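Asks: okay, sequence plus prediction incoming.
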Amino acid sequence: MTVRPHRIAVLALDQVVGLDLGTPSQVFTTARATDGTPFYDVRVCTPGGRPVRSTAGFQVLPDHGLELLDTADTVIVPGIHDGGALTLGTVAPEVAEALRAAYERGARIMSICTGAFVLAAAGLLDGRRATTHWAYAEQFRRLYGRVDLDPGVLFIADDRVLTSAGVAAGIDLCLHVIRLDHGSEVANRAARRCVMPPWRDGGQAQYIERPVPKATDTSTAGAREWARQRLHEPIALRDLAAQARMSVRTFTRRFRSETGLSPAQWLLQQRTDHARLLLETTDLTVDQIAHRTGFGTTAALRQQLHQRIGVAPSAYRRTFHPRPELIDT
């Protein structure tokens, strides 16, 4: 039985950010089955199918108009650098209507960078958590006070509405969606094709402009790599600080500056991601995976997995392991 690819409509508006526009096509088309079958069909549209100007100095000549949103499984709005959504809190009525109609019939809606302004202007972010490029956070808050904005993360998924931070964070969001749809193994292959890490540590807080740290501060990267090799072991904050040759206080401050997360949050993220990969690619029992990833007990792994992605380990394995029926979970 042949399964049709998931249909993605990329909605380009005038002054669309060039990199944002190309990101969905580049990332999603690298997600394929082992036999080369594509999982996604990505197409670009504009209002009325008319050309729009990009911020990169070229025009976009689309093959589709807003009718593409009528049949799309996912709609993505790239960032923009001008227009009513950015300056007045408004968007063309036909665009708002098309976006709302797509959401109401069950489509997943995504934005990259300042594309969140368009979703907010269409009313799709009211009462939701969302993010956008950190440099536009105050402008966003002034225009869209009903949105719970968090400018410190790379992306946010609130039900079927997903928003990402600036530029490269759009790649992080697309890889996250591939991971949700097809598992870590497919997402990791797509990331390798894009020459990207499958998951970046922390959030965009690490990129916000701040005073240059003192020269005596050193990186925590070595300590993070040390921890990744020992996820099965108990790892205390003082152990991480010792690896970086810092005091606990200095290490904690520097770690958050570099990753946007506390050491404890980062460690939970690493352990959960490793557990997901083992659930997908090994025949280990859930109890064995809990021990190998440092959770210690099945109950602790179940709690973290449910908190982060909303499913139990056994349910996750049934979805993403190639032959879950052969595994005693």
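Replies: All right, it came through fine. Because the structure is a prediction, the values reported are computed rather than measured.
Asks: for the rest of this, base every contact and every neighbour count on C-alpha atoms.
Replies: OK.
Asks: run a quick neighbour tally on H291.
Replies: Around H291 sit 17 other residues, with neighbours defined as other CA atoms under 10 Å.
Asks: excluding chain neighbours, give the residue nearest to L261 in space.
Replies: Nearest residue to L261, sequence neighbours excluded (CA to CA, 6 or more residues apart in numbering): G202, at 5.3 Å.
Asks: and that neighbour, helix, strand or coil?
Replies: Recorded secondary structure, G202: coil (DSSP: H, G, I helix; E, B strand; the rest coil).
Asks: can you tell me how far the residue lying farthest from the centre of the chain sits from E94?
Replies: Residue distances from the centre of the chain (CA atoms, centre = their mean) peak at T216, which lies 33.4 Å from the mean C-alpha position. Counting by CA to CA, to the nearest Å, the gap between T216 and E94 amounts to 55 Å.
Asks: the structure to be compared is supplied as follows:
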Amino acid sequence: MHRVVAVIVPPVLSFDVSIPLMVFGSVPHYDVRTCTARPGAVPTVNGPDVVVKDGLDAVADADTVLAVGSGGERAPEEVLDALRGAAAGGARIASLCTGAFVLAQAGLLDGRRATTHWGLAGDLAARFPSIDVRPDVLFVEDGGIFTSAGAAAAIDLCLHLVRLDHGAAVANTAARLTVVSPVRPGGQAQFIETPLPAERGTSLAPTRAWALEHLDRPLTLADLAGHAGISVRTLTRRFHAETGLSPLQWLLHRRVDRARQLLETTELPMDRVAEKSGLGSADSLRKHLVSRVGLTPTAYRAGFTQRTLS
């Protein structure tokens, strides 16, 4: 039996505590336990306490150790020591959501790629600059250490670990028993809006509004400058000062946004979506959407359509 031990670090979401028990416990291949620095009632941030009976000695003979919780707060030193010891002993190490902060505090993510909930990714990167934080993926592995984003992404990571251990059939069984999708890859985006810099000026606002009305046209720098009545050089300088992006970068962001809207709300074929959003061809649409959200246009439409398609 493969022993999975989830180290619970308050404050924690009760849902996060249940994920390892739900996924690994759904198939007869794992012995799943929870432990904490101070066994007993562990407070949660969204409901009643959860009771964790085992102490950190449970980590000693674990094959997989999951850091769960903390909310980004400092974990007890004995927890960090236990995680370091497990890693040194060859255990597979992973974190669910804000558990990435615990692994970071233990020094286990130094020089590695990692992720956490997108809302806290900036904080993780600022506090631990040696970590290559990836805010736009569901989960990531680097050097045998796994980290996941929040909520459902933690389920995806646990299913991925089952798949690594016992293959797709067992992982799919676990997914069916827990009534979740078995197919979401780690590189899929967390489906947050790509953060654009706040606009800091309005002198080119009319030109930006005009461009949004003509995204289906092959707009050039000269077209934008001509509308604004300024030189291309001045346009580029002002555009960057006001948006934090070059004119062409800004156009690409807006075109992908338009394509996503069309995929969600229309039945247009892919070449027409590409044409109406100004991305040119179905191949170009696919390239930019995969780069932006980690899904093909077909997969994006299937997952995010807002009405029943015939």
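Replies: Yep, that arrived. In this text the structure is predicted, and so the values were computed from the model without any measurement.
Asks: TM-score of the superposed pair?
Replies: TM-score for the superposed chains, counting by TM-score structural alignment, normalised by the length of structure 2: 0.67, backed by 234 aligned residues with a CA RMSD of 3.2 Å.
Asks: sorry, back to before: tell me which element the residue farthest from the centre of structure 1 falls in.
Replies: Under DSSP states H and E, no helix or strand contains T216 of structure 1.
Asks: mind checking what V75 of structure 1 lines up with in structure 2?
Replies: V75 of structure 1 maps onto V65 in structure 2 when the alignment is built from TM-score structural alignment.
Asks: need the contact list for that match.
Replies: 4-7, 59, 83, 86, 91-94 (CA atoms under 8 Å, 6 or more residues apart in numbering).
Asks: did I read that right, it in a strand?
Replies: Yes - under three-state DSSP, V65 of structure 2 sits within a strand.
Asks: so how far is stretch 81-98 of structure 2 from its chain's centroid?
Replies: Mean-position distance between stretch 81-98 of structure 2 and its chain equals 21 Å (CA atoms, centre = their mean, to the nearest Å).
Asks: repeat for stretch 162-171 of structure 2
Replies: Relative to its chain's centre, stretch 162-171 of structure 2 lies at 22 Å (CA atoms, centre = their mean).
Asks: hmm, who's touching that stretch?
Replies: Under CA under 8 Å, 6+ apart, the answer for stretch 162-171 of structure 2 is 24, 27, 159-160, 182.
Asks: most neighbours of all the residues you listed, which one?
Replies: Result: L159 is most packed of these (other CA under 10 Å), 27 neighbours.
Asks: tell me the buried residues in the helix or strand hosting it?
Replies: Applying DSSP H and E as the criterion places L159 of structure 2 in helix 152-177. The neighbour-count check on helix 152-177 of structure 2 (16 or more other CA atoms under 10 Å) flags 152-163, 168, 170-175 as buried.
Asks: mind listing the strands for the stretch 51-200 of structure 2?
Replies: 64-69, 92-96, 113-114, 132-133, 139-142, 145-148 (DSSP state E, counting those that start in this stretch).
Asks: so where is the third one in structure 1?
Replies: Put plainly, it is strand 113-114 of structure 2. Under TM-score structural alignment, strand 113-114 of structure 2 corresponds to residues 129-130 of structure 1.
Asks: mean per-residue distance, that stretch versus structure 2.
Replies: Superposing on structure 2 and averaging over aligned pairs (mean CA distance after the TM-score superposition for structure 1), stretch 129-130 of structure 1 comes out at 0.7 Å.
Asks: neighbouring contacts of that stretch?
Replies: So stretch 129-130 of structure 1 is contacted by 116, 147-150, 155-158, 162-164 (CA under 8 Å, 6+ apart).
Asks: what's the answer for stretch 140-156 of structure 2, then?
Replies: By CA under 8 Å, 6+ apart, the list of residues contacting stretch 140-156 of structure 2 reads 15-16, 19-20, 23, 92-98, 100, 109, 112-118, 137-139, 157, 182, 184-187, 190.
Asks: do that again at 6 Å, thanks
Replies: Under the criterion CA atoms under 6 Å, 6 or more residues apart in numbering, residues 93-97, 112-117, 138-139 lie in contact with stretch 140-156 of structure 2.
Asks: if anything else comes up later, I'll come back, but that's it for now.
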